[in-house]
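[1] here you go, sequence then predicted model.
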Amino acid sequence: MTGTYGTSGKSGTTDRTGLTPRVSQPRALASLRERLRDTFWFAPTVGLACAFALWWALSEVDTKIVTYLKEEEAYEELGDLLSFAEDARLIVTTISAAMMTFIGVVFSISLVAVQMASGQLTPRVVRIFVRSRISKLTLTVFLATFAFSLLVLTSYEGGAAANPRRITSVPVLQSMLTLVMVGLSLLLFIAFVSSTLRLMQVGPVLDRITGEAVRALEHQPGGEHGETLLGPATAWVVYRERAGVVRDVNVARLVRAARRHGVVLRLIPRTGDFLVPGTPLLAVHGGAAPPSRTLRHTVGVGVERTVHQDPAFGLRQLSDIALRALSPSVNDPTTAVQCLDRIVQFLSVAARLPLGQLHHRDRRGDVRLVQEVPGWPDLVDLAFEEIRGHAAGSPQVTRRMLAGLDDLLLLAAEERRKPLLRHRALLVGAVERTVPEAAGRAFALDPDRQGIG
């Protein structure tokens, strides 16, 4: 390698046990899985394909059953099957007509829930409904039941009035499965309504956002945190594709490309940054830039941010909900306190994890990719800066924020306490300037985990 660089190796804060938390390796096809979860068409499409395949398989089995009974000359049993099929035919016909109404009800409930949640909280929570597994499963089963019932109707050959000796197939198994799918649809409808009602409440929405953000924080792309001293950049890779937000980074492909060409790559934008064509994407250290074809599809760009590989986006959503709750038009400090509860939860996890610049190594242990990720001061500023500016006039929020900062000061290592102390001092100063009465200031600056318990 022609470039000169040095690395400090693994660094970062340690938890109370003295062990540096391990950063998990990314799972294969994780980016594809996340992109499919952000769509609402994939699961219903797969469900319709499975319904057709299942109908074809069961129709073959029903045909073989009729053929066997005719070979055995069991016409009495065949007549019983025809009688059952005729009874089931009326039910299947009713089901095929009713399922579209059921599907319309599901969509109506979903749209109302999305509208209420985005209006009361933030438009960014719409992605929670899009990613909801129960919503996708309910719609998938409903559509599959509707399509399957229509296919079953094509398998009838005249019902009980038909001559058993001329019948080639009786949709017995198909009709029974249709009834089972209807029962499953009813159960899923109950679960869907229950889940949707929960997602219309503040607490479950905040819990979902925090859970996704914490999982993204604990499962960062594998690498080591520390400071890397790189020589001057010898080449630049310019972004040439459509504008959008950096959603994910294919670390393995970038490391392979850097290893094959004997260079070190430094990713300039962070996950969540907005990329414009013509701006620098990668800085190359130690040689010429790899060919563009080897770097294709290494950085995923989309319309909006996702929590995948971007845990700060979860913190951004919590801050947005708190800011809307503190706006004069809403004036809901209790929701802001709930957001602060989750913000403190997120930062308590981040306090024991190594943060900052990520180094990705090849098989020989050489640093091949340097990636910037949010550090501890970045997360603390994102969590408290904007909320603190709107909280000085609400004692419920200032008391909860002070209690949260005090808790984080106990959990954070010594080198991470400075940004927490800075925000605490700024909050105290803002309250002293806003509240003229001494008694009011003393009350607003009394830490309380419930705000005003």
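    Ah, there it is.

[2] okay, CA-based contacts and neighbour counts for the rest of this
    Fine.

[3] gap between Phe443 and Arg422?
    Separation of Phe443 from Arg422 (Cα to Cα, to the nearest Å): 21 Å.

[4] with adjacent residues omitted, what lies nearest to Val182?
    Thr145 (6.9 Å; Cα to Cα, 6 or more residues apart in numbering).

[5] in a strand, the one you found, correct?
    No - counting by DSSP: H, G, I helix; E, B strand; the rest coil, Thr145 is not part of a strand but helix.

[6] quick one, what contacts it?
    By Cα atoms under 8 Å, 6 or more residues apart in numbering, Thr145 lies in contact with Ala51, Ser96, Met99, Thr178, Met181, Val182, Ser185.

[7] how about Asn250, nearest residue that isn't a chain neighbour?
    Asn250 sits nearest to Thr298 (Cα to Cα, 6+ apart), 4.8 Å away.

[8] neighbours around the one you found, how many?
    14 (other Cα atoms under 10 Å).

[9] got it, and Ala403?
    23.

[10] please tell me how far it sits from Gln317.
    Distance from Ala403 to Gln317, counting by Cα to Cα: 21 Å.

[11] Thr7: what's it in contact with?
    So Thr7 contacts Gly226, Glu227, Thr228, Leu229, Val367 (Cα under 8 Å, 6+ apart).

[12] putting a second one here so we can go through both:
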Amino acid sequence: MVNILSLVRRIFNSISFMTFCIALGFGILAIVLVITSPSLLNDYPQLAISDKDSVKFILTFTIGGIFTLTIFSYTMVMDVLNRSISNYSPRLIPLILKEKHHQIILGVTSGTIIYCMIMAAFVSGKSSDQFPSVAAPLAILMGIFNILLFIYFIHSVSQSIHVNYVLRKSFSNTKNAIYHIKNLPFEMTSEEKSKDFWEQYVSMTQCGYLNKIRIEKLIGISEEHDIQIKLLKKMGSFILENQPVIAVSRQINESIEQKIKRCISIDRGEPIDVIEVGLKHMVEVGVKASSPAINDPGTSLMSIDYLTQLFLLRKELPEFNTLKSDKGGVLKMDMVSYHKLAETCFLEMETYMKDDPVLKMKIFESKGIIGL
């Protein structure tokens, strides 16, 4: 059951899910028009196209034109990904691919092709004496809309190549992760670590990175069943198969265990929504830009500036290892301390940027700002 839920969650969060749904919607629209053959243009006969050869020509022309635009769009996306891998960090690629407007554009272009192919197959049939008069005008409107989307797509992709856009996207993603923890409606306390006795451990059957946990849901389970829950691994850690991830303060039945497992997200890819991983990505971009192969100190300076702002936001989070609700729910989870995280990130940058006096001075200034 958990594996099925994990698969459903992975499909739902896939970068191709929205594209597939939009394309499927266009296909369903074509099938509905074929089956029902609605007379939507009876009041506007000048817009209706009922000549079979004309309809076939319009559909064929639209398919060829959209195919050309789609191929060019995919080529541009591949070029952006190649540039991003070469100049920034390959682990930033999911942030670019998660752009919703890119998925919508690719979904509309793919859906238009599917719509025209279904309509063309129906019109070409020997037994098709009647066909919806709205089929060809709708294909023309879709073609015009696709051209407008293609113009916007060129503008959007040309912007996404810029390093400032990529860094800003990574910054915003990490900033939102910090605010999500900061705005949790629970008491954050730092309790001394004691030799707590945990009655039962919950493990996952698949391996991967610990990307997300549903904190509110876990504390709700703790309140409902009067148990304390402890997250044994830090966010972003790699979880081995059948390795314990959760510990509970008393024995629980299979139903409660399944509820707890559904609150844990184990992903195959690197967890880009984890605060520590987002900070690490900023460091990687700065370090790679300062290398002799790239030789782009301006990008390194920009990454240090964004990193400084993120650490100022991270500093506002209290150091805690326990979350408590007003109704008695308890969730214990360890986070990487602020000073340890800052020291690790800036030490790595100092190691690779020590030969550049400007970057060296910038790192020194940033460390003073964040109180390191």
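    Right, received. Where do you want to start? Since the model is a prediction, treat every value here as computed from it, not as a measurement.

[13] that older thread, ok, the contacts of Thr7 of the first structure vs Arg166 of the first structure, which is closest?
    Each of those was checked against Arg166 of the first structure using Cα to Cα; the closest is Val367, at 75.3 Å.

[14] ranges for the helices of the stretch 201-350 of the second structure?
    215-225, 254-261, 275-289, 297-315, 338-353 (DSSP state H, counting those that start in this stretch).

[15] make a markdown table from these and add distance to Phe197 of the second structure and mean neighbour count to it.
    Below are the helices of the stretch 201-350 of the second structure laid out as a markdown table (distance: least, Cα to Cα, whole Å; neighbours: other Cα atoms under 10 Å):
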| stretch | distance to Phe197 of the second structure | mean neighbour count |
| --- | --- | --- |
| helix 215-225 | 16 | 18 |
| helix 254-261 | 18 | 14 |
| helix 275-289 | 29 | 23 |
| helix 297-315 | 32 | 20 |
| helix 338-353 | 28 | 16 |
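
[16] which one of the ones you listed lies nearest to Tyr179 of the second structure?
    Per Cα to Cα, nearest to Tyr179 of the second structure of the helices of the stretch 201-350 of the second structure: helix 297-315, 8.4 Å.

[17] in the first structure, what range does that closest one match?
    Mapped onto the first structure using TM-score structural alignment, helix 297-315 of the second structure spans residues 333-351.

[18] from the contacts of Thr145 of the first structure, which land in helices?
    Under the assignment DSSP state H, the contacts of Thr145 of the first structure contribute Ala51, Ser96, Met99, Thr178, Met181, Val182, Ser185 to helices.

[19] which parts of the first structure are strands?
    With DSSP state E as the definition, the first structure shows strands at residue ranges 5-7, 224-225, 228-230, 235-238, 244-249, 264-267, 274-275, 280-285, 299-302, 358-361, 367-371.

[20] so what's the counterpart of Leu315 of the first structure in the second structure closest to, chain neighbours aside?
    Using TM-score structural alignment, the partner of Leu315 of the first structure in the second structure is Leu279. The shortest distance from Leu279 of the second structure to any non-neighbouring residue, by Cα to Cα, 6+ apart, is to Leu307 (6.8 Å).

[21] show the contacting residues for the one you found.
    Leu307 of the second structure makes contact with Phe171, Leu279, Met282, Val283 under the criterion Cα under 8 Å, 6+ apart.

[22] make a markdown table out of the residues you listed and add distance to Glu316 of the second structure.
    Output for these, formatted as a markdown table (distance: Cα to Cα, whole Å):
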| residue | distance to Glu316 of the second structure |
| --- | --- |
| Phe171 | 16 |
| Leu279 | 15 |
| Met282 | 19 |
| Val283 | 20 |
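
[23] how far away is the residue mapped onto Met181 of the first structure from the second structure from Ile31 of the second structure?
    If you follow Met181 of the first structure across to the second structure using TM-score structural alignment, you land on Met142. For Met142 of the second structure, the distance to Ile31 of the second structure equals 16 Å [Cα to Cα].

[24] higher neighbour count, these two?
    Neighbours per residue, other Cα under 10 Å: of Met142 of the second structure and Ile31, the larger number sits with Met142, 21 against 16.

[25] ok, that one to Val77 of the second structure distance?
    For Met142 of the second structure, the distance to Val77 of the second structure - Cα to Cα - is 22 Å.

[26] before we move on, what about Cys345 of the second structure?
    From Cys345 of the second structure over to Val77 of the second structure (counting by Cα to Cα), the distance is 31 Å.

[27] tell me the one among the contacts of Thr145 of the first structure nearest to Arg256 of the first structure.
    Among those, and counting by Cα to Cα, the member closest to Arg256 of the first structure is Ala51, at 41.8 Å.

[28] list the contacts of that closest one.
    Ala144, Thr145, Ala147, Phe148.

[29] again, but for Leu420 of the first structure
    Val380, Leu405, Leu408, Leu409.

[30] adding distance to Met200 of the first structure, write those residues out as JSON lines.
    Listed next are the contacts of Leu420 of the first structure as JSON lines, based on distance: Cα to Cα, whole Å:
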{"residue": "Val380", "distance to Met200 of the first structure": "28"}
{"residue": "Leu405", "distance to Met200 of the first structure": "29"}
{"residue": "Leu408", "distance to Met200 of the first structure": "30"}
{"residue": "Leu409", "distance to Met200 of the first structure": "34"}
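
[31] what's around the residue mapped onto Leu95 of the second structure from the first structure, how many residues?
    Counting by TM-score structural alignment, Leu95 of the second structure corresponds to Ile128 in the first structure. By the criterion of other Cα under 10 Å, Ile128 of the first structure has 15 neighbours.

[32] kind regards, and thank you for your time.
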